[in-house]
Structure formats: structure tokens, C-alpha cells
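# Below are the sequence and a predicted model; questions follow.
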Amino acid sequence: MHFIITDAWLARSRAIHLSGTRLVLAFFGLSLALMLLAASLYHWVFLKGAREGWPVVGTLVRLVVKDEFEQRDRFMRENLDAMARRVGEMQAKLVQLEALGERVSGLAGVNPNDIKVNAGRGGMLVEGRSLTMEELQATLADLERLSGTKSDLLTVMESRLFDQRIKKMMIPTQQPVKAGHLGSSFGWRIDPFNGRSALHTGLDFQADPGTPIQAAAGGVVVTSEYHFAYGNMVEIDHGNDLVTRYAHASRLLVNKGDIVRRGQHIGDVGSTGRSTGPHLHFEVLVQGVPQDPQRFLAAAQPGPPAQLVRR
């Protein structure tokens, strides 16, 4: 790039040649000079003027600072209002959770009055002032306390319901043979071998040989052996002095000490021992005393719970 400078008084001219590199350096040098000049002007006019109390500069500085503070305050207020709305939503959910806890408490055997840690709220909306940070922190602290109390109560109810479920799973209410039909019932009958009156201590389920025998409830196998009268026999302890007996099986699939679950396949129907044909003899004993198994099987149906009878 060429520049020609002409002096009218001296009547002479001078040519200046700038290459690309020199032009770039000149541009950056000019930019740097302008930046330094702007910084110096800011320092001299605004900062010095603000310190020494120049009227115009002081007014400008106050306006800038005021606008900055207003923006910061508006930002904080918007965030506080958003947090307050979230706190309101949390309070509403806590009320819903309390209502759910009251419904579940009856199933868990907990007094509903013991879980009322917060009263219902409502009414017409009347706008008021926004919450302060201190009020918001206090509300959050109350929510934390209430949620902690509610969590403890729900944990208690969960434990109660779990215990009830375990106890239910340990009561023999499931029919031990699905494919069979009921033969001899519990009570006195004519013995098929000697023709004399005798007590039948269980239920006979007529079924084809090999039909699966299922545990009527969960428990621990205490007997798995051959008995001269019961044939291949399994006894399962369900706790609380409650035992079920499965007799005349063609084969046994569990051993003494095994833990079985409700409905588990523990053997197959047969006609071993003192038996006239293939069937399952099913007994329920409480403290060693035979009970009518039909009362336990009927407990799985809607109606009053079975009553244990000790003879």
C-alpha cells in the first residue's frame, strides 16, 4: 500500500510504502493505543471524579450502581418466589402423603391419630408480600422436621405390613393339590380297613398318581421319611406351633431342614402306607393337636378368619 504526503508550503511530496506486515502491526498498535486511552479516561473521569465528588460523574456512577443493585435484587426476588412456590408444592404433597398414611395405618394396625403431624390447609387466595429469606428458611426447616417424622411413621407401618404379610404366608391357606377333588373330610368316619368308627385327622384329596403336591404355606421341613401308616410323608413347621402333614406320596422332593415357600412342589401323589388308592392325606396340627384343614383353606376366601380348635 502506498501513501503520498504533499507539503504545499515547501512544494514537495513524500511517498510512504506499507507492506501487509507493517499494516497489521500498525492496526494492532492503534487498537492498543485506543484501549489504553479508554482505560485512562475511565480511571481519570469516573473513578477520580467519583472519589473527588464531581457532580456529573457522581450522578452517573450512582445510576450505574443503583441499576446493578436493582437487577441483583430482582434476580434474588425472582429466585425466592420460585423457591416459595416449590415449598408450597412440597407442603401440598406432604398433606397428600399424610392422607395416604391415614388410609394405610388401618391395615398396619397403627392409630391414625398418631400420624397426624400436619393439619389440612386451604381457603380463598389473598395476595400478600413475598417471603423473606429467613421466613423461607424457617418453612424449609419445618418441612424437614415434618418429613422426618412422616418417614419414621411410614417405616413403622411398612414394618407392620411386612410382618403381617410374612405371617399370612406362614398360614396354610393354599390348597395342596390343584388337580384333585376332596374325598374324605375331617372328623369321624368308618375306617376303610376294619369297618369301625375312627377319627380321620385330615382331608383326603383324590388325584392321579404323580400329581404335584404343593406346600400350603412357607416353612421348614421337619420330617421327610417313610411312615408305616402315612407312607412317604412330609411335615412342615410354619412357626407358632403350626405344622402341616402331607402323606401317602409316591415320592418326596424335599429333605429335613429345607426351607420351602408357599406353593412349592414338595412331592407327588401316590398310595404308599395305609392307603386304598392314590390320594393326598393333608393334616394341620396346632401344638400337635389335629385341626380341620378346611378352616384354614377357607380362610383364603372372603369371610371371618378361621378359629383354632384344640381337642
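Good, I have the coordinates.
# Please count neighbours and contacts with C-alpha atoms only from this point.
Noted.
# What residues sit buried inside stretch 154-164?
Along stretch 154-164, these residues count as buried under the neighbour rule (16 or more other CA atoms under 10 Å): Leu154, Met157, Arg160, Leu161.
# Skipping its backbone neighbours, what lies nearest the first one in space?
Read that as Leu154. For Leu154, ignoring the flanking residues on the chain, the nearest one in space by CA to CA, 6 or more residues apart in numbering is Gly101 at 7.0 Å.
# Please verify my assumption that the one you found contacts Asp152.
No: no contact is recorded between Gly101 and Asp152 when judged using CA atoms under 8 Å, the distance being 11.5 Å.
# Which residue of these two possesses the greater neighbour count?
Gly101 (20 against 13; other CA atoms under 10 Å).
# The more buried one and Leu140: what is the separation?
Here the distance between Gly101 and Leu140 works out to 21 Å (CA to CA, to the nearest Å).
# End to end on stretch 267-280, go ahead and measure it.
From the first residue to the last, stretch 267-280 extends over 10 Å; the measure is CA to CA.
# scratch that, stretch 199-215 is what I was asking about
Using CA to CA, the gap from the first to the last residue of stretch 199-215 comes to 24 Å.
# Comparison target, given below:
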Amino acid sequence: MKLIIVNQRHANTKTIILKGWVKGLLSVCLLGAPVALGYIGYQLAISDNAFLLTEDTAHKWQQRLSFQKAELEELKQESKRELEALSLRLAMMQARLVRLDAMGERITRMSDFDNGEFDFSQPIVAVGGPALGENEFSESGFLDALSILEMQLEDRQDQLQILEDLLDDRKIQSEVFIAGRPIEQGWIASRFGQRPDPFTGRMSFHAGIDFTTGRAGADINTVASGVVT
């Protein structure tokens, strides 16, 4: 066997002749190295697969999956409890709104406003969609109910504000309107308009009406808002 070594710098070659046992040893190394590397790789692959597919590894994976499943179930239950609590608060707010509507209707009747001017009995309902059962909760149903309640509150707030303004105007008109007599028994001592001044005797304009009972200390009734002089 010959080995030819080429020197790239000087373009020279050198020949080495292998004989005997050196030739056989080199042949074994060149032919046996790929076989040995293939065998080692095969053994490593078998050992890795055996490690990954052991019963203990599968059991650990099963435990991890069970733990994640339990966490997911707990999260679902917690979300359901929170949704039920929010639904309960929503029901309480709706009940308060019903009582507020009843109070608004009563005030409207007592105030003798025109029928149809204020309507606290007509609920604002959404159109479409199936009704939920008593024990059924869903995020979409809760959000729909919350939106309806918000619209109802805005509508009732607007109506109550208008009703309050009208009642205030009516109260002011009632207070400034003069009605009745300031004394129980007595007579008009001086009327409104031109009259002789009781102090000077000259004609002067009287901007009021004088009542008298003919005695001091008589009770006086207020017939309108203002200051008694």
C-alpha cells in the first residue's frame, strides 16, 4: 500500500510505502471507524427512547396533565361563582329600580300630571334571543341584562329630573300666589290704590291692602311666601 503526500506550497510529492502489519492496522481503522460510530449512535438512540418511554416518565406526564385539568376546572368554578355573585347584585339593582318606578308613578299621580307625560311602568327590554332559565348564567346574558339596566337607569333619571323641575316650578308658583285673608275676623282698613295718607292727609298711592281686627295682638296668617312687616 502506498500513501502519496503532496506539498501544495512547493508542488512536491512524497510517497510512503506501507507494508506488513502497519498496512493491516490502517485498513482496520479506516473500515472499522464508520461501523463503530454507527453502532454507538444506535445504542444512544435506544437508550434515549428507553428513557423517554419509561413507566415513571409516563406517570409523571399523567400527573402533570391531571394537575392542569384540576386547575382549569377550579378556574371555571371560580368564574362561575363570580358570575353568580354579579348576577345576584344585578337582580338587587333591578329590584331597587322597580321600587323607584313605583315611587315615580305615585308622585306622578299625586301631582296630577297629564297621563302619558311620565311613564315609569314601561320597561326597556331587548329584542331577540332566548330567555335564560332561573339557574342559567352566561357572560353574554349578563352583559345584555347590564346594558338594559343601564338604559333603564338613564331613562328614569331623565324622567325624574324633569318631574323634579316641574314640581319646583309648581311650588314656586304656589308660594308666590296670594290667596286667603291674613286675619280670621276683621275688615279691610285701606284698599290698594289712591287714598288719603293717614299721616299727612294728602292723596297718595297705596301699594297694598290693610286689614285690621280693631284690637292689638291678633293672630296673623301668612297667605304667601315673604316677610311680614
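Looks like it arrived, so ask away. If you're wondering where the values come from, they're calculated on a predicted model, not measured in any experiment.
# Tell me how the two chains score on TM-score.
The TM-score (TM-score structural alignment, normalised by the length of the second structure) is 0.55; 150 aligned residues with a CA RMSD of 3.5 Å.
# Determine the longest helix present in the second structure.
The residue-count maximum for a helix in the second structure (DSSP state H) belongs to helix 55-110.
# Tell me the gap between the strand or helix carrying Val284 of the first structure and the middle of its chain.
The secondary structure element spanning Val284 of the first structure is strand 279-286 (assigned by DSSP states H and E). Using CA atoms, centre = their mean, to the nearest Å, we find the averaged C-alpha position of strand 279-286 of the first structure to lie 40 Å away from the chain's own average C-alpha position.
# so where in the second structure does it end up aligned?
Correspondence between strand 279-286 of the first structure and the second structure is not established for any residue, with TM-score structural alignment as the criterion.
# Packing partners of that strand?
Counting contacts by 3 or more CA pairs under 8 Å, 6 or more residues apart in numbering; DSSP states H and E, strand 279-286 of the first structure is packed against strand 203-206, strand 242-252, strand 289-291, helix 293-298.
# ok now stretch 26-39 of the second structure, how far from the chain's centre?
Relative to its chain's centre, stretch 26-39 of the second structure lies at 75 Å (CA atoms, centre = their mean).
# Then Ile5 of the second structure would be within a strand, right?
Yes: under DSSP: H, G, I helix; E, B strand; the rest coil, Ile5 of the second structure falls within a strand.
# Need the counterpart of it in the first structure.
Here Ile5 of the second structure stays unmatched in the first structure, going by TM-score structural alignment.
# what about Gly141 of the second structure, how many residues close to it?
Taking other CA under 10 Å as the neighbour definition, Gly141 of the second structure ends up with a count of 16.
# corresponding residue for it in the first structure?
When the first structure is aligned by TM-score structural alignment, Gly141 of the second structure is paired with Glu135.
# mean per-residue distance, the helix or strand harbouring that match to the second structure?
Per DSSP H and E: Glu135 of the first structure is located in helix 133-169. Here helix 133-169 of the first structure, set against the second structure after superposition, deviates by a mean of 0.7 Å using mean CA distance after the TM-score superposition for the first structure.
# distance between that helix and the chain's centre?
Relative to the centre of its chain, helix 133-169 of the first structure is centred 12 Å away, using CA atoms, centre = their mean.
# From the contact counts, what lies against that helix?
In terms of contacts (3+ CA pairs under 8 Å, 6+ apart), helix 133-169 of the first structure is packed against helix 55-108.
# okay, the angle between the helix it packs on and helix 133-169?
An angle of 20 degrees separates the directions of helix 55-108 of the first structure and helix 133-169 when computed by axes from the mean of the first three to the mean of the last three CA atoms, to 10 degrees.
# ok, now which ones touch the residue nearest in space to the middle of the second structure?
Of all residues in the second structure, the one closest to the mean position by CA atoms, centre = their mean is Leu146, 8.1 Å from it. For Leu146 of the second structure, the residues meeting the contact criterion (CA atoms under 8 Å, 6 or more residues apart in numbering) are Leu90.
# out of the helices and strands packed on strand 279-286 of the first structure, deepest packed?
Per residue and on average, the most neighbours among those fall to strand 242-252, with a mean of 25 (mean count of other CA atoms under 10 Å).
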